[in-house]
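Asks: Sequence and predicted structure are below.
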Amino acid sequence: MLELAQVHSEPVPALVESIVAQSRDEKFVPFHFWSEWLRCAAESCDVHDKLLALAHGLQSHNVRTIEGQTLWTDLPTLPWAIREAMDTLADVQKPTSFVNIHTFFARCATDGLVDTAVWAAVLCRELLEDDKVEQKDVYIAALDAWIQHGGAALYNHGQPHHTTSPICRAAPGFLE
């Protein structure tokens, strides 16, 4: 489906063409593609730019409808794959993968590809509210990645009254 070596070696247009061709087959499962896409992101930060370019390249193709969404324009099942990745790829016992996937989620939020800001909130809560968190240094490295790569998106680029991000919501009237 999608391998890290392939992402490293092939140009984005060739990857897009190959994936679009595969996705015309009714047996193609977008969730599996997104899971592999996220696995590549967790394995190496070196491919993050290319993975984002790949997703944007795919979005310009309307292949078919899946569960009421257009493949690829609507990025069907990507949010589900992201949720699943938090259970499978964001393992603090694998520090590099943990930091890489959070770095990629921060990049996705900043890029506007998909709203992943909730995972920054989850990360903060786990670190700040759980006294028994092990490997705090790994959590701090992941939070640092969020600040470096997604800080402006988390802070809504300094604009008030951001109501769509779970990280920036305030009680009604609080900011008025």
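Replies: The structure has been received and is ready for your questions. Residues are numbered from 1 along each chain as shown.
Asks: From here on, just use CA atoms for contacts and neighbour counts.
Replies: Will do.
Asks: list the helices and strands the helix or strand hosting His48 packs on?
Replies: When elements are assigned from DSSP states H and E, His48 belongs to helix 48-59. If contacts are counted by 3 or more C-alpha pairs under 8 Å, 6 or more residues apart in numbering; DSSP states H and E, helix 48-59 sits against helix 12-23, helix 30-43, strand 69-72, helix 95-111.
Asks: On the C-terminal side of that helix, identify the next helix or strand.
Replies: For helix 48-59, the following helix or strand on the C-terminal side (DSSP H and E) is strand 62-66.
Asks: picking that back up, out of the helices and strands packed on helix 48-59, which is the most enclosed?
Replies: Mean neighbours per residue, mean count of other C-alpha atoms under 10 Å, is largest over the helices and strands packed on helix 48-59 for helix 95-111, with a mean of 24.
Asks: what about Arg107, distance to Ala120?
Replies: Arg107 sits 12 Å away from Ala120, going by C-alpha to C-alpha, to the nearest Å.
Asks: Take this one as well and set it beside the first:
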Amino acid sequence: EEEKETFYQKHGVKLTITAFIAQAITKALQSYPLLNASLEGDTILMKRFINLGIAVSVNEGVIVPVIRDCHKLDLPEIAKQIASLAVKARERQLHSLDVQEGTITMTNFGMTGTMIGIPIIRYPEVAIVGAGAITKKVVPMPDDSIAIRSILWISLTFDHRVLDGLYGCGFLNELKKLLEHIKDSSTKALPQ
């Protein structure tokens, strides 16, 4: 909590798990670029940019504003974009460009207490990442001791016409590794 307050004082925005997940997705896509492609007919279009859609719950359902060039942003900038787009979505202030040209989407249904979900892909995107609730679990440690750890459930829905399960699992394992080392994560933008 102290780190969150320090982050808020320094950057003027609340630090949430959604921002960390968004940054980790962006980093993992560097090794798994097929998940950032689109499918146009029978053609796979690879994207040189990452426009991350963030699902936002509104009274009428869900709307997905897009963080453009997310790969060029550091953690505070991602957090500010998420907060700003969520407010604009809930106040019906989004422009049409705010919800177009996403390359991959994430949804955080964990805010509702749901641990696991299977989100639906937004065509022509080929993947969507779902984040469930963070829960405390008893976990065996490498030295055979037992510890209580926070567990975050992550799901990935992807188009099998573009990639297979092994590739998707590789992405999830990379995402897991990045999220397990959040404190080691750089707050700098990704290299170009």
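Replies: Perfect, I can see it now. Keep in mind that this is a model prediction, so the values were computed, not measured.
Asks: Any idea what the TM-score comes out to?
Replies: Here the TM-score for the pair of chains, by TM-score structural alignment, normalised by the length of the first structure, is 0.27; 82 aligned residues with a C-alpha RMSD of 5.6 Å.
Asks: circling back: and of the helices and strands packed on helix 48-59 of the first structure, who's closest to Leu52 of the first structure?
Replies: Among those, helix 95-111 comes nearest to Leu52 of the first structure, with 7.4 Å by C-alpha to C-alpha.
Asks: Can you name every helix or strand that that closest one contacts?
Replies: Looks like helix 95-111 of the first structure contacts helix 30-43, helix 48-59, helix 117-129, helix 136-154 (3+ C-alpha pairs under 8 Å, 6+ apart).
Asks: What strand or helix carries Ala24 of the second structure?
Replies: Going by DSSP H and E, Ala24 of the second structure is part of helix 17-29.
Asks: Out of the helices and strands packed on helix 95-111 of the first structure, which gets nearest to Thr88 of the first structure?
Replies: That would be helix 30-43 among those, by C-alpha to C-alpha, at 9.3 Å.
Asks: Can you name every helix or strand that the strand or helix carrying Gly168 of the second structure contacts?
Replies: Per DSSP H and E, Gly168 of the second structure falls inside helix 165-180. For helix 165-180 of the second structure, the contact count by 3+ C-alpha pairs under 8 Å, 6+ apart identifies helix 17-29, strand 146-158 as packing neighbours.
Asks: and the direction of the last one versus that of helix 165-180, what angle?
Replies: Right, strand 146-158 of the second structure. 140 degrees (axes from the mean of the first three to the mean of the last three C-alpha atoms, to 10 degrees).
Asks: Now strand 146-158 of the second structure: buried residues?
Replies: Ile151, Leu152, Trp153, Ile154, Ser155, Leu156, Thr157, Phe158 (16 or more other C-alpha atoms under 10 Å).
Asks: just checking, what packs against it?
Replies: strand 127-140, helix 165-180.
Asks: want to try a markdown table for the buried residues of strand 146-158 of the second structure, with distance to Glu77 of the second structure as columns?
Replies: Formatted as a markdown table, those follow (distance: C-alpha to C-alpha, whole Å):
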| residue | distance to Glu77 of the second structure |
| --- | --- |
| Ile151 | 26 |
| Leu152 | 23 |
| Trp153 | 25 |
| Ile154 | 23 |
| Ser155 | 25 |
| Leu156 | 25 |
| Thr157 | 27 |
| Phe158 | 27 |
